[in-house]
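Q: Below is the sequence, then the predicted model.
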Amino acid sequence: MSEAAMFALSNAFWVFVGIVAGAFIQFLLSKIQARSQFSAILDVMKTELALNIDEYENLKLRLAGLKTRIGAGQVTDSALYIPMEGFDYSATLAQIRFGNFHYILGKDYSQRSLEFMRYFSTGNGHIKSHILKDQHAKDRSLDFIDHFLREADDIVDNLRPLLNARRQFWKSGLVMQEKDI
């Protein structure tokens, strides 16, 4: 083979290596950017969850006061209400719409989050309030509130480990702190 042919062949080889290296670098950069975006989304969702857990703690305080008033016989039907309007799911709902929710949280925490959202929804608050009024008429409102709080505590406790979760670098899914598993 002539020297010119060898030079052309060697040039083609290095052009090919450059293209492959460029594609690999582009792939790595896109992975790093996607990880950064998903980590930011997870942080926003964790902040929203923390705010909703705080809202639940406020709801527990309100229900404790309601139980005291019921026990003292100083409650009207209009006070027999379980308010759930303060729970906010705007960041989570946006991720559900964009299709990132299940990818970021994985199956288990997606189920837990959706259960939390269903339980602490305005619609469920109206249903629980109606049941509370019905139970109050049967003198069982305190038992109902206790039952409600036990269910709610279980749902919240199942989701708390998400507050300390972080994204895995190369895989989809979350890494939990050992103490939270």
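A: Alright, I've got the coordinates. Numbering: from 1, shown residues only.
Q: C-alpha only now, for contacts and for neighbours.
A: Will do.
Q: so who does the most centrally placed residue in the chain touch?
A: Centre of the chain computed as the mean C-alpha position; nearest residue by C-alpha atoms, centre = their mean is S113, 4.9 Å away. S113 is in contact with L159, counting by C-alpha atoms under 8 Å, 6 or more residues apart in numbering.
Q: A further structure is provided below for comparison with the first:
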Amino acid sequence: MVNFFSSNPFWLFLGVVAGALIQAILHWFERHRQANAALKVLQIEIKYNLEQASSYIDEINRQRELLYSGEISPEKAFFPMVGFDYSALGPINNSGYLHTLLGPESLGSVLRFSGHFNNRTGELLYSALQQEASAGRAVSFLLEEKVRAEKLRSRLVPIAKAKKKWFRLSIEMPKQA
């Protein structure tokens, strides 16, 4: 038995097993480091877009008041979508961390937000506003859009404050007060 522990094949086997274990541990740490970085970048982008959404809601409310008072016509109304930025979503999605970290509910909130606050939707909303204006419902349409935007915005706020779980590739939402 003494010869077995002093033989080269035993130490070679032990070295291979130890090397594989070290590689697995380093890979785990690297994946979690990358997930933390991805979450931080995503949250910065979400916070920026939440600020843009607040400005958007204020502008829609301002235009609604101007339409109501007759100071502007529906043709002069606009939906300011150009400030929203989704440049980090693509790379985070390609890395696989978007779905893994957020899970289905939070991912749905992010995708609904990005699907609503973009230039194409702004064009569609403008067309819909013109149709509603011809029926005399422009002010109520803008009110509905404001409510819709506030709802989409409120669903993203918890994601901006979420923390990554320590041993898992997922996030933990803050406790509701």
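A: Alright, I've got the coordinates. None of the values given here were measured: they were computed from a predicted structure.
Q: quick one on the thing from earlier: relative to F24 of the first structure, how far out is the residue nearest to the centre of the first structure?
A: Counting by C-alpha to C-alpha, to the nearest Å, the gap from S113 of the first structure to F24 of the first structure is 36 Å.
Q: And for the counterpart of T100 of the second structure in the first structure, the neighbour number?
A: Using TM-score structural alignment, the equivalent of T100 of the second structure in the first structure is Y103. For Y103 of the first structure, the neighbour count with other C-alpha atoms under 10 Å is 15.
Q: now do L93 of the first structure
A: With neighbours defined by other C-alpha under 10 Å, the count for L93 of the first structure comes to 14.
Q: before we move on, which element is it in?
A: If you go by DSSP states H and E, L93 of the first structure is part of helix 90-98.
Q: The helix or strand just after that helix vs helix 90-98, what angle?
A: Remark: after helix 90-98 of the first structure, the chain's next helix or strand is helix 101-119, criterion DSSP H and E. Using axes from the mean of the first three to the mean of the last three C-alpha atoms, to 10 degrees, the inter-axis angle of helix 101-119 of the first structure relative to helix 90-98 is 130 degrees.
Q: from the chain's centre, how far out does helix 101-119 of the first structure sit?
A: Counting by C-alpha atoms, centre = their mean, to the nearest Å, helix 101-119 of the first structure is centred 6 Å from the centre of its parent chain.
Q: residues in the second structure aligned with the helix or strand that comes right after it?
A: On the C-terminal side of helix 101-119 of the first structure, the closest following helix or strand by DSSP H and E is helix 122-137. Aligning helix 122-137 of the first structure against the second structure (TM-score structural alignment) gives residues 119-134.
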